[in-house]
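A.B. asks: Pasting the sequence and the predicted coordinates here, then a few questions.
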Amino acid sequence: MGTYRVAQICPNGHVATTAADVYPEFREAFCSQCGEETITQCPNCSAPIRGDYHVEDVLYLGSDYKPPAFCYNCGKAFPWTERKIASAVELVNVQAALSSEELQQFRSDLAELTKNSSKLQVALFRFKHVMSKVGTTIASDVRDIMIDVFSEAVKKAIWG
């Protein structure tokens, strides 16, 4: 049986270390990529952010660690997930000039697309509709923002 190490991540999703609890020498008080203060706990419930999964006596050669979008303990979105959703909404609003109701719906749909929930198909339909209104450049920029927090199923459904 294994245990999760503690990850240290900045609010923009840059990973300082995936094992802050056992390798303190790799900790960064501030992100070396953007200068933001890093965290090791959920800002909502203080549960440790899960890093690498460690199994005793197993050698790991690298990691494909991706910061979790949501806290395993309380279910709240981590700051990097919230920031990416907010950035995508702002970018789309600049181009599409959506009404406040449409903007709120788009924000809600983006959140659903990060969860792979039962509302996925409806959220996908609306997301694709909004993307068709903004043009390829903005749609590409939204993709770049959201690629790390969308589930694999969503990425496949949207971009193949």
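C.D. replies: The structure has been received and is ready for your questions.
A.B. asks: Could you use CA atoms for every contact and neighbour count after this?
C.D. replies: Fine.
A.B. asks: May I see the buried residues of whichever helix or strand Ala86 is part of?
C.D. replies: Assigned by DSSP states H and E, Ala86 falls within helix 79-96. Using 16 or more other C-alpha atoms under 10 Å as the test for burial, helix 79-96 gives 79-85, 88-93, 96.
A.B. asks: Show me what it packs onto, helices and strands only.
C.D. replies: Packing partners of helix 79-96 (3 or more C-alpha pairs under 8 Å, 6 or more residues apart in numbering; DSSP states H and E): helix 100-115, helix 120-134, helix 136-146.
A.B. asks: Helix 100-115 and the last one, what's the angle between them?
C.D. replies: I take that to be helix 136-146. With axes from the mean of the first three to the mean of the last three C-alpha atoms, to 10 degrees as the basis, helix 136-146 and helix 100-115 are set at 50 degrees to each other.
A.B. asks: let's bring in a second one:
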Amino acid sequence: MKSNQHLADRFREVLLNGTFIANTNYKDQLENLPLKIAQTKVGDLNTIAILAQHIHYYIKGVANVFKGGPLEIRDAYSFDFPAFASEAEWQSFLKTFFNDAEEFATLVSQIPENTLNDVFIDKKYGTFQRNIEGMIEHCYYHLGQLVLIKKMILNT
């Protein structure tokens, strides 16, 4: 299997359809989650909704680069999202989130093999491959948080 396809499949695992690493994925955890639970605050932790939006923010920002655009995302704004006003708004976000995740995976699978080791925007950001692997790791990191927060809410 080519590296680009392998990376795309690993990304799909954490976001859309896998159980190999964490025995779950974002879609499994969020698809039928009511907004009330997604926006429930537990201590000073981020809400599930904020974590989902945070990951989506990075998916959209990096995908923009893959499509030839600039890197416009900034860490300082990556947790800065308003609350959802309704269940319909939350469900619309989830649909967009999962569609954008699939688009990201497709874009990764289309990156030429010889481009994976090219500099991503600026040398300080490393290579395309490093950024894709970093995205996957970042997703798993916050998936773990999301799962724990969800358990804390549902077991209270």
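C.D. replies: All right, it came through fine. In this text the structure is predicted, and so the values were computed from the model without any measurement.
A.B. asks: Kindly provide the TM-score of these chains.
C.D. replies: Taking TM-score structural alignment, normalised by the length of structure 2 as the basis, the two superposed chains have a TM-score of 0.27; 75 aligned residues with a C-alpha RMSD of 5.3 Å.
A.B. asks: on that earlier part again, quick one: closest of the helices and strands packed on helix 79-96 of structure 1 to Tyr53 of structure 1.
C.D. replies: Nearest to Tyr53 of structure 1, of all the helices and strands packed on helix 79-96 of structure 1, is helix 100-115, at 21.3 Å by C-alpha to C-alpha.
A.B. asks: From the contact counts, what lies against that closest one?
C.D. replies: Contact here means 3+ C-alpha pairs under 8 Å, 6+ apart; on that basis helix 100-115 of structure 1 packs against helix 79-96, helix 120-134.
A.B. asks: Let's see that with 10 Å instead.
C.D. replies: helix 79-96, helix 120-134, helix 136-146, helix 152-159 (3 or more C-alpha pairs under 10 Å, 6 or more residues apart in numbering; DSSP states H and E).
A.B. asks: With distance to Leu113 of structure 1 added, can I get the ones you listed in JSON lines?
C.D. replies: Below are these laid out as JSON lines (distance: least, C-alpha to C-alpha, whole Å):
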{"stretch": "helix 79-96", "distance to Leu113 of structure 1": "10"}
{"stretch": "helix 120-134", "distance to Leu113 of structure 1": "6"}
{"stretch": "helix 136-146", "distance to Leu113 of structure 1": "9"}
{"stretch": "helix 152-159", "distance to Leu113 of structure 1": "6"}
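A.B. asks: Would you check how far apart the nearest residue to Ile55 of structure 2 once chain neighbours are set aside and Ser3 of structure 2 are?
C.D. replies: Nearest non-adjacent residue to Ile55 of structure 2, counting by C-alpha to C-alpha, 6 or more residues apart in numbering: Cys139, 6.6 Å away. According to C-alpha to C-alpha, to the nearest Å, Cys139 of structure 2 and Ser3 of structure 2 sit 19 Å apart.
A.B. asks: These two: which has the busier surroundings?
C.D. replies: Higher neighbour count among Cys139 of structure 2 and Ser3: Cys139, with 23 against 16, using other C-alpha atoms under 10 Å.
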